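Colleague: please find the sequence and the predicted model below.
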Amino acid sequence: MSPEFEHHFLRQRSTNIHELSHNPVRVLVASAMWIDSGNWFPYVVLYTVFHASAEHWLGTARWLAVCALAHILASLISELALLVAIRNGVAPHTAVNTLDIGVSYALAGVIAVLTYRIARPWRYAYLTAVLLVFGLPLAEGPTFTDLGHLLAALIGLACYPLTRGRGKAWNPKETLAALRG
């Protein structure tokens, strides 16, 4: 795609305030199917590692539920926060058309729900890392995207009921002992 067409194409699939107010279902589905063209490699790696692991552990239906809940709820709440910021004069009115696409909210939710795949006490170190990775950017210079990522991670953590009965938690200590033979 030419850069101009790509920008137009992605803008119509963005979960920004303008598109959400006109085509909410279409953009909530379509925005998750695209990524910013310059940043695809990290998503491929993270998708391969985290999504494949979560889908294998949770099963396809539960994994999709986590993805959908994290993507949809984080998109709606973060855009609502942006709308409030616009109405209060904190953000410019042009922000209603901000480009907001990608699978990152779904990915954040899946990364967080994997907390329950890890045995205690290792789970707490992983949880701390998840909260730092998604919380620090919001603390340093808040944007609606940073808010969305933290919300998506919290939504993933709230998906705990979907993890019940999914087998024994992974224990890194047992894996290291097995590797040592």
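Modeller: Here it is on my side, so go on.
Colleague: okay, CA-based contacts and neighbour counts for the rest of this
Modeller: Will do.
Colleague: buried residues, the longest helix seen in the chain. List them.
Modeller: Identified as the longest helix of the chain according to DSSP state H is helix 60-87. For helix 60-87, burial by neighbour count (16 or more other C-alpha atoms under 10 Å) applies to 62-79, 81-83, 85-86.
Colleague: next: stretch 22-34.
Modeller: By neighbour count with 16+ other C-alpha under 10 Å, stretch 22-34 contains the buried residues P24, V27, L28, V29, A30, S31, A32, W34.
Colleague: now do the helices in the chain.
Modeller: Using DSSP H, helices in the chain cover 3-11, 17-22, 24-30, 40-46, 52-58, 60-87, 104-113, 122-140, 144-158, 172-180.
Colleague: so which of these is nearest N97?
Modeller: Closest to N97 of the helices of the chain, according to C-alpha to C-alpha: helix 17-22, at 5.9 Å.
Colleague: buried ones in the closest one?
Modeller: Here helix 17-22 shows I17, H18, E19, L20 as buried, counting by 16+ other C-alpha under 10 Å.
Colleague: want to compare, so here's the second one:
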Amino acid sequence: MTTADPAGPGGPCGPAGPSAAAEAEGPGRGTPDGPDSSAGHGSSPGRGRPTGRTEPAGRPEPAGRGGPVGAGGRPGPRRRAARIAAAVGRYLAAAPGTFVWLAILGVNTFLLVRMSPRFRRYFLITHSTNLDELSHHPIKVLIASALWTETPSFLFWFVVFNLFLVPTERWLGTLRWLAVVAIAHIGATLVSEGAVAYLIHAGDLPHRTKHTIDIGVSYGVSGAVGVLTWFLARPLRWYYLGAATAFYLLLFGLSRDFTNLGHLTAFVLGVACYPITSGVPGGNWRPRKGSPPGSVLRFPG
């Protein structure tokens, strides 16, 4: 049997090992048996507690560095921008048909203002749902006429689309929304141009009226105005219906032309689309007390 050399490394006469250094320091200096002298460096005194340095968790990022959290716990600029972008994305995705239509209208408006006046008139006539074009290219002009406006007015239609077409699509869904818009646009076109054909035949309108400009998105919008009647709860529904009916009758009374006849017809057809709304959740809407103005746009669908 052999014994360890007392003068070897780690022995009493050799260099002090970890345990010897601890005993030399005395109690309370890095051992769990006494107060920890490193308490002032991030650890608290006490038996059996760790002696390492710890960093405080969840320290807010100073304001102005673009981090996720600013001073006082407020979101930083990047996070605020990300939230705004996400909210805009959700808003656009909730009414894809409306915003695709609006984007096409915006591009076409840009092209329209760059046409010469003479070419613009020729272009609009050949893309209008007038009697001449309907008799030769009915499908083409019924689609194309809903993608252009006679005058560049994109900002006006941007507001109108968000007021009426966006709520309609969010409520009904894209397919039912498209059905309402198509019924109103096609039906109002046929009624108004039918009236033009009758008046030309009766001699009350000149023959050149067959080539008039009849183009725009207003028939589809008027259909959405009409169908939104069934989105509202009673009695607000009847107030809305009365006000909208009075508006379209006033338009027709002030200018009894085929365009305003088409607007009135499209509105009536929109109201008549009540069966399309059957079984769709989110109807019977009424404003809640204290609700923000945009709360009408936050409903199921």
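Modeller: Arrived safely. Computed from a predicted structure; not experimentally measured.
Colleague: so the residue nearest the centre of structure 2 is in which element?
Modeller: Nearest to the geometric centre of structure 2 sits Y91, at 1.5 Å (C-alpha atoms, centre = their mean). Here Y91 of structure 2 sits within helix 77-93, counting by DSSP states H and E.
Colleague: which part of structure 1 matches that helix?
Modeller: Aligned using TM-score structural alignment, helix 77-93 of structure 2 spans no residues in structure 1.
Colleague: which one in structure 2 is aligned with Y47 of structure 1?
Modeller: So, by TM-score structural alignment, Y47 of structure 1 is matched to F161.
Colleague: give me the distance between that match and W238 of structure 2.
Modeller: Going from F161 of structure 2 to W238 of structure 2 by C-alpha to C-alpha, to the nearest Å gives 22 Å.
Colleague: so for the two, which sits in the more crowded spot?
Modeller: F161 (20 against 14; other C-alpha atoms under 10 Å).
Colleague: quick check: the counterpart of S222 of structure 2 in structure 1 vs V84 of structure 1, distance?
Modeller: Here S222 of structure 2 is matched to A108 in structure 1, going by TM-score structural alignment. Counting by C-alpha to C-alpha, the gap from A108 of structure 1 to V84 of structure 1 is 24 Å.
Colleague: of the buried residues of helix 17-22 of structure 1, closest to V133 of structure 1?
Modeller: I17 (26.0 Å).
Colleague: test my guess that the closest one contacts T94.
Modeller: No - counting by C-alpha atoms under 8 Å, I17 of structure 1 stays clear of T94, with 10.1 Å between them.
Colleague: re earlier: just tell me the aligned range of the longest helix of structure 1 in structure 2.
Modeller: Counting by TM-score structural alignment, helix 60-87 of structure 1 corresponds to 174-201 in structure 2.
Colleague: now the residue nearest to P206 of structure 2 when sequence neighbours are not counted: how far from K140 of structure 2?
Modeller: Excluding the flanking residues, the one nearest P206 of structure 2 by C-alpha to C-alpha, 6 or more residues apart in numbering is I200, at 6.1 Å. Relative to K140 of structure 2, I200 of structure 2 is positioned 24 Å away (C-alpha to C-alpha).
Colleague: what do we get in structure 2 for F9 of structure 1?
Modeller: Checking TM-score structural alignment: F9 of structure 1 goes with F123.
Colleague: ignore what I typed, I meant R164 of structure 1.
Modeller: R164 of structure 1 maps onto S278 in structure 2, by TM-score structural alignment.
Colleague: count the neighbours of that match for me.
Modeller: Around S278 of structure 2 there are 11 residues (other C-alpha under 10 Å).
Colleague: returning to what we had before: what's downstream of the helix holding Y91 of structure 2, the next helix or strand?
Modeller: Next along from helix 77-93 of structure 2, by DSSP H and E: helix 96-112.
Colleague: thanks again, I'm all set now.
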